[in-house]
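Q: Need a 3D model of the sequence below.
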Amino acid sequence: MTDPTLSPIALLSSAIRRERERAGLSVTELAKRASVAKSTLSQLESGTGNPSLETLWALALALDVPVSRLISQPSQHVQVIRANEGAAAESEQANYAATLLAACPAGAPRDIYRVKVLPGEPRISRAHGPGTHEHVIICSGTARVGPVGRAVEVTVGDYVRYSADGPHEFEAVGGEVVAVMVIEQG
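A: Okay, here's the model as predicted:
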């Protein structure tokens, strides 16, 4: 069992190594499959790196696991994640960050995130696995969300569901947006 007193980066480091070894991959092979520098992966496994959201997604896809398996905290009987706490991952685009709120157990195809998006360029995400959908509830602000070319504008209290197995976008319109996102894998 994972030590719950470990820092988020130590938990991430342990999870990446665990999943890489489970998949029977060397550091070199995983780095190649994920299109990340071997030095970046080595830093992450040693607990000294600070990965972008894109790097985490690339590693998860290369390992064929949900990104939540890499960043989730150990399970507790009662879990509270305060507004500025949790395993947050910022995008290479400085205006987008996602915090894992609940990783579903193995075999359950859903993860829950709190997303904070600042005005700026739209966050374009690569396709997730076949049949993946994202569910978004806007808590504050107004956003354009959905498949590239078919995104819709949503505001406080609105819910949107869209296919995420193709490129999709999330853009803050006019001000900061906070949302809850559920990623449902197909």
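Q: Please count neighbours and contacts with C-alpha atoms only from this point.
A: Will do.
Q: Now do the buried residues in the top helix by length along the chain.
A: Assignment by DSSP state H gives helix 8-22 as the longest helix of the chain. Residues 8-17, 19-20 are the ones in helix 8-22 that count as buried (16 or more other CA atoms under 10 Å).
Q: what do you get for stretch 34-46?
A: For stretch 34-46, by 16+ other CA under 10 Å, it's 34, 36, 38, 40-42, 44-46.
Q: Run through who's touching it.
A: Contact with stretch 34-46 is made by 9, 12-14, 16-17, 27-28, 31-32, 49-51, 55, 58-59, 61-62, as judged by CA atoms under 8 Å, 6 or more residues apart in numbering.
Q: Show me the strands in this protein, by range?
A: For the chain, the strands defined by DSSP state E occupy 87-90, 96-103, 110-117, 123-125, 133-140, 142-147, 152-155, 159-163, 168-172, 177-184.
Q: Which one of those strands lies nearest to residue 74?
A: Among the strands of the chain, the nearest to residue 74 by CA to CA is strand 96-103 (9.6 Å).
Q: what angle sits between that closest one and strand 168-172?
A: Relative orientation of strand 96-103 and strand 168-172, computed by axes from the mean of the first three to the mean of the last three CA atoms, to 10 degrees: 110 degrees.
Q: Now the second one, please; I'll put the structures next to each other:
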Amino acid sequence: MDYLSNNVAVNLKRTRQARGMSLDQVSEQTGVSKSMLAQIERGTANPSLGVLGKITSGLRIEFQELIQPPRVDCCLVTPEDLVPTKEQTGQYKVWTCLPYEDTRLVEVYRIEVEPGATYISGSHGEKTREYLVVTDGVLTIECHGQKYDIHKDQVFKFETDQGHIYRNMGTEKACCTCFFLDYHGK
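A: The predicted structure follows:
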């Protein structure tokens, strides 16, 4: 099943079930046969634009709602199973665990800094804030002309409109999870 067919299948089924409608009821409301609707929901049909138009019109939804990537209610991410977004061997690794999405203003990273190493990050732009939780070791964060030692299980917040530095001055790997918030227009 291709990307768009999957999106349509998942979104149609979710919309129908959220409204408590049977396939018969959707068929009656849209003018699309029950068997075609069932095939679309299973991802075995490749509906024409005309059929998709009938569905969106009959259900009174925007066409975009039918073809957009389906909402993900739950998502488990194991950073070590991902390919690092940034990496310098023996220095640091950065994983993008949850990237920014169109309607979401938060991005989640995992950063590991080896003993004695430094990771330098540029500005994330105006009206961006980072919430950082150290999960292992101690990280020294340099931002806004100050240095802060963040220990395991401590949480640190700072504006990321300027470059900032993550340093591991210790003897063990330092790890943190970072949450970036974009609050433009807020």
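Q: so what number do they get for TM-score?
A: Once superposed, chain against chain, the TM-score is 0.54 (TM-score structural alignment, normalised by the length of the first structure); 117 aligned residues with a CA RMSD of 2.7 Å.
Q: out of the buried residues of helix 8-22 of the first structure, who's nearest residue 186 of the first structure?
A: Among those, and counting by CA to CA, the member closest to residue 186 of the first structure is residue 19, at 20.7 Å.
Q: So what's the residue count around the nearest residue to residue 11 of the second structure once chain neighbours are set aside?
A: In space, and not counting its chain neighbours, residue 11 of the second structure is closest to residue 66: 5.5 Å by CA to CA, 6 or more residues apart in numbering. By other CA atoms under 10 Å, 23 other residues sit near residue 66 of the second structure.
Q: surely residue 66 of the second structure meets residue 12?
A: Yes: Residue 66 of the second structure lies in contact with residue 12 (CA atoms under 8 Å); the separation is 6.4 Å.
Q: For residue 114 of the second structure, list the residues it contacts.
A: Here residue 114 of the second structure is in contact with 90-92, 168, 172-174 (CA under 8 Å, 6+ apart).
Q: of the residues you listed, buried ones?
A: The neighbour count (16+ other CA under 10 Å) marks 91-92, 168, 173-174 as buried among these.
Q: Now that we have those, can you turn them into a markdown table and tack on distance to residue 148 of the second structure?
A: A markdown table is the format used below for these (distance: CA to CA, whole Å):
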| residue | distance to residue 148 of the second structure |
| --- | --- |
| 91 | 20 |
| 92 | 19 |
| 168 | 12 |
| 173 | 17 |
| 174 | 14 |
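Q: just checking, what packs against the longest helix anywhere in the second structure?
A: Longest helix in the second structure by number of residues (criterion: DSSP H): helix 3-18. With contacts defined as 3 or more CA pairs under 8 Å, 6 or more residues apart in numbering; DSSP states H and E, helix 3-18 of the second structure has these neighbours: helix 34-42, helix 63-67.
Q: aligned partner of residue 132 of the second structure in the first structure?
A: The equivalent of residue 132 of the second structure in the first structure is residue 136 (alignment by TM-score structural alignment).
Q: Name the nearest residue to that match, sequence neighbours excluded.
A: Excluding the flanking residues, the one nearest residue 136 of the first structure by CA to CA, 6+ apart is residue 181, at 4.5 Å.
Q: Can you tell me what that neighbour aligns to in the second structure?
A: Matched to the second structure by TM-score structural alignment, residue 181 of the first structure sits across from residue 178.
Q: wait, the match of residue 132 of the second structure sits on residue 157?
A: No: between residue 136 of the first structure and residue 157 there is no contact under CA under 8 Å: 9.9 Å.
Q: Settle it for me: which of the two has more neighbours?
A: Ranked by neighbour count (other CA under 10 Å), residue 136 of the first structure and residue 157 place residue 136 first, with 24 against 13.
Q: For that one, which residues are in contact?
A: Residue 136 of the first structure makes contact with 159-161, 179-182, according to CA under 8 Å, 6+ apart.
Q: which of those residues are buried?
A: Listed as buried from those are 160, 179-182; burial here means 16+ other CA under 10 Å.
Q: Could you single out the nearest of those to residue 124 of the first structure?
A: Out of those, the member with the shortest distance to residue 124 of the first structure (by CA to CA) is residue 181, at 15.3 Å.
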